[in-house]
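Novice: compute the structure for the input listed below.
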Amino acid sequence: MQSPKRVRKADFPWWLVAACALALAAGLAIAGNDVYAQVFATVSKGVGITVFVTLVAFVLASAAGLGIALMALSSSLWLRQAARFYVEIIRGVPMLVLLFWVAFVGAPGLVAGWNWLTLPLQDAGLLAPAMVRDVSLLWRAILALAIGYSAFIAEVFRAGIQSVDPGQVEAAQALGLTRIQRFRLIVLPQAIRTILPPLGNDFIAMVKDSSLVSVLGVADITQMAKIYASGSFRFFETYSIVAYIYLILTVGLSMALRGLEQRMRRSHSRD
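Specialist: Okay, here's the model as predicted:
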C-alpha cells in the first residue's frame, strides 16, 4: 500500500506546471515577435464578444435547462413527454445547423409572428412594423447557443435532482415544507454538488462552441482571426494565436472550477 507521501507526489499536477511553462514561453515569443504581437493585438479584440456570448448564453441555457428538468420530473405526463421531446430533438441537431436555423429561419419567423400579433396597432399607426434586421446577429447567435445547450444542461439538472435521497424529501414534506421550500432548502443544496462538475464541463464546451458564431459574422475571436488571416495570408501565425487564447480561457476556467469543487467538498466534509 502506498504511503500518503507517495500518493501526494503522484498527484502533484506536473501537467499544469508544463502547461504554465508552455504558456509563458508562448507569451514571451509573442511579445518578442512583431508579427505575433500584431496578430495577438488584432485577435484579442474579439475576447470581449466571446466572453459576453458565452456568459449570456450559458445563463439563459441554465435557466431554461432547470425549467425543462423540472418539467421532466413533474407528475404530469404531458409535461414529462414535452420535456423529453424537447431534449431529444434539440440534442439531435448539430450546433452549427441549429445556429443557422435560429438565425435565418427562427428569427424571421419570430418577427413575422410579432407583426401579425401587433397588426391592429400597426394599422392604427401606433406601432411600426418590425424588421428582421432589428434582431442582431449577435443575439441570434446567443439564442441558438442557449437553445442548444439547454437540452444538455436539462439532463444534468435532472440527474442531479434525482440523486438526492427521496427519504429526505419525504421527511421535509412530513415537516410541512412546501414544494418550493423542499426544493430550495433540501434538494438544490445537495444536488448542486452532483451538478457542478458536468455543468462546468458544459460551460467550458460553450466557450469553445462560441467560435461557431463567427459564421454569422459576429466579431468574436475566431471571426477577427478569419478577417486578419484572409487579408495577411498569415494563417499559421493567426490560428496559432487563436488556439493559444482559447487554451488560456479553457484551462483557466477548468482550474477555477476544480478549485470550487474542492472547496465545496471540504465544506461538505466539515459539515
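Novice: can we go C-alpha only for contacts and neighbour counts from here?
Specialist: Noted.
Novice: from residue 74, how far out is residue 181?
Specialist: According to Cα to Cα, to the nearest Å, residue 181 stands 16 Å off from residue 74.
Novice: how about residue 183?
Specialist: As judged by Cα to Cα, residue 183 and residue 74 stand 13 Å apart.
Novice: same drill for those two, tell me which one is more crowded.
Specialist: Neighbour count, other Cα atoms under 10 Å: between residue 183 and residue 74, residue 183 has more, with 17 against 14.
Novice: now do the more buried one against residue 131, distance only.
Specialist: Separation of residue 183 from residue 131 (Cα to Cα): 42 Å.
Novice: kindly report the same for residue 169.
Specialist: 50 Å.
Novice: for the two, indicate the residue with more neighbours.
Specialist: Using other Cα under 10 Å, the more surrounded residue of residue 169 and residue 131 is residue 169, with 18 against 12.
Novice: wait, what's in contact with the more buried one?
Specialist: For residue 169, the contacting residues are 182, 186-187, by Cα atoms under 8 Å, 6 or more residues apart in numbering.
Novice: wait, which of those residues is closest to residue 101?
Specialist: Proximity of these to residue 101 (Cα to Cα) peaks at residue 187, which lies at 36.4 Å.
Novice: isn't the closest one up against residue 159?
Specialist: No: look at residue 187 against residue 159 with Cα atoms under 8 Å: they stay out of range, at 11.9 Å.
Novice: please provide the structure for the following sequence as well, for comparison with the first:
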Amino acid sequence: MSELIQQFFNVDIMRQAFPYLMSGLFVTITLTAVLAPLGFACGLGLAVMSEARPAGVRWLVRAWVNVFRTMPPLVLIVITFSALPFLGIRLPAIICAVIALLLNNTAYYCEIIRAGLGSVSPGQMEAARSTGLGYKDSLRYVVLPQALRNVLPDLVSNTIEVVKATSLASIVGVYDLLYSASTIRSVTFNTSALTLAAIIYLTILLPAVRLSGRLERRPKTV
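Specialist: Down below sits the predicted model:
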C-alpha cells in the first residue's frame, strides 16, 4: 500500500509539478476557448445549411458530418500534422491540433443543433411566417432559440468532450496539461503528476457535468 501511495500520490512531487501543470492547463484552456466557440459557430452554420432546400447542399453537409464524426480525433491530429508538410504547408503543432479537433467537434455540434431544429414543431415556423417574418428571421428569432434551448444539455456535454479531447494534442508535442504531466512522469519515473492532472481535470469538469445533468431535467420546448 505504501508503494502505491508513493507511486501515485507523492505529495512532494505533486508540489514541485504544480507550476508546470498550471502552464499546461493554460494551454488546455486556450485550446478549449478557441475550439468550443468556433466549433459551435461552424456547427450552427452547417446545421442551418442541412435544412436548405437544394438536396445537393444537404447531401454535402451530411457527408461532411458522417466523415468527421467517424474519424477518431487522434487519427485526424496525426494525419493533419503529418500530411500538411507534404503539401508545402508547415504549421505549428498547436495549429494542426486545432484544425483536426475543429473538424471533429464541428461535426458533433452540427448533429446536436440539427436534432434541436428537428425537435421544434413545424407550426412554430408557420406561426412566425404568418406574422410577416421572412424565412431567415423566423429561423433566427423563433426557431433557433427554441432549438438551442432543447439541446442545451447536449451542447454542454459536447463542450466537456472538447475539453477532454484537447489532451490528444499532446501526441504531436503540444504542451498542454497531459503533456506536462507525462513529461514530469518520464523525468521522475513517478505517476503522481498524472494523478494531479487527473484531479485538475476532475475539478474543472465536474461542475460542468453536474450542470449538464440539471439542464437535462428541464422541460423542452415543443
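Novice: which one (most neighbours) among the contacts of residue 169 of the first structure?
Specialist: Greatest neighbour count in the contacts of residue 169 of the first structure, by other Cα under 10 Å, goes to residue 187: 22 neighbours.
Novice: quick one: what's aligned to it in the second structure?
Specialist: Aligned against the second structure by TM-score structural alignment, residue 187 of the first structure finds its counterpart in residue 143.
Novice: also residue 84 of the first structure?
Specialist: Aligning on TM-score structural alignment places residue 84 of the first structure opposite residue 62 in the second structure.
Novice: so that match is in which element?
Specialist: In this structure, residue 62 of the second structure sits in helix 55-70 according to DSSP states H and E.
Novice: quick check: next helix or strand after that helix?
Specialist: Per DSSP H and E, the first helix or strand lying C-terminal to helix 55-70 of the second structure is helix 73-83.
Novice: so where in the first structure does the lengthiest helix in the second structure end up aligned?
Specialist: Counting residues, the longest helix in the second structure under DSSP state H turns out to be helix 11-49. Under the alignment (TM-score structural alignment), helix 11-49 of the second structure falls on residues 33-71 in the first structure.
Novice: got the buried residues for that stretch?
Specialist: 36-37, 39-40, 42-44, 46-47, 49-51, 53-58, 60-62, 64-71 (16 or more other Cα atoms under 10 Å).
Novice: any idea how far residue 56 of the second structure is from residue 107 of the second structure?
Specialist: Residue 107 of the second structure is 18 Å from residue 56 of the second structure, where distance means Cα to Cα.
Novice: more neighbours: those two, which one.
Specialist: residue 107 (26 against 10).
Novice: who's in contact with stretch 10-23 of the first structure?
Specialist: With Cα under 8 Å, 6+ apart as the test, stretch 10-23 of the first structure has contacts from 244, 248.
Novice: which residue numbers in the second structure go with that stretch?
Specialist: Alignment note (TM-score structural alignment): stretch 10-23 of the first structure is unmatched in the second structure.
Novice: what's the neighbour count on residue 208 of the first structure?
Specialist: The local packing of residue 208 of the first structure (other Cα under 10 Å) involves 16 other residues.
Novice: map it across to the second structure for me.
Specialist: Using TM-score structural alignment as the criterion, residue 208 of the first structure maps onto residue 164 of the second structure.
Novice: before we move on, what about residue 251 of the first structure?
Specialist: Aligned counterpart of residue 251 of the first structure in the second structure: residue 206 (TM-score structural alignment).
Novice: the residue most central in space within the second structure: which element?
Specialist: When the second structure is reduced to its mean C-alpha position, the closest residue under Cα atoms, centre = their mean turns out to be residue 162, at 2.3 Å. In this assignment (DSSP H and E), residue 162 of the second structure forms part of helix 152-165.
Novice: I'd like the next helix or strand past that helix.
Specialist: Using DSSP H and E, the next helix or strand after helix 152-165 of the second structure towards the C-terminus is helix 177-188.
Novice: so that next one corresponds to what in the first structure?
Specialist: Residue span in the first structure matched to helix 177-188 of the second structure, by TM-score structural alignment: 221-232.
Novice: show residues contacting that stretch.
Specialist: Contacting residues not belonging to stretch 221-232 of the first structure are listed as 39, 42-47, 49-50, 211, 214-215, 217, 235, 238-239, 242 [Cα under 8 Å, 6+ apart].
Novice: and for stretch 41-52 of the second structure?
Specialist: Here stretch 41-52 of the second structure makes contact (Cα under 8 Å, 6+ apart) with 57-59, 61-62, 106-111, 113-114.
Novice: any of these buried? List them.
Specialist: Among those, the ones that count as buried (16+ other Cα under 10 Å) are 58, 61-62, 106-111, 113-114.
Novice: so can I have a markdown table of these showing secondary structure and distance to residue 94 of the second structure?
Specialist: A markdown table is the format used below for those (DSSP: H, G, I helix; E, B strand; the rest coil; distance: Cα to Cα, whole Å):
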| residue | secondary structure | distance to residue 94 of the second structure |
| --- | --- | --- |
| 58 | helix | 32 |
| 61 | helix | 27 |
| 62 | helix | 28 |
| 106 | helix | 18 |
| 107 | helix | 20 |
| 108 | helix | 21 |
| 109 | helix | 22 |
| 110 | helix | 24 |
| 111 | helix | 26 |
| 113 | helix | 27 |
| 114 | helix | 29 |
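Novice: Serialize the residues you listed to a markdown table and add fields for distance to residue 215 of the second structure.
Specialist: Below are these laid out as a markdown table (distance: Cα to Cα, whole Å):
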| residue | distance to residue 215 of the second structure |
| --- | --- |
| 58 | 30 |
| 61 | 28 |
| 62 | 28 |
| 106 | 22 |
| 107 | 22 |
| 108 | 19 |
| 109 | 17 |
| 110 | 20 |
| 111 | 19 |
| 113 | 16 |
| 114 | 19 |
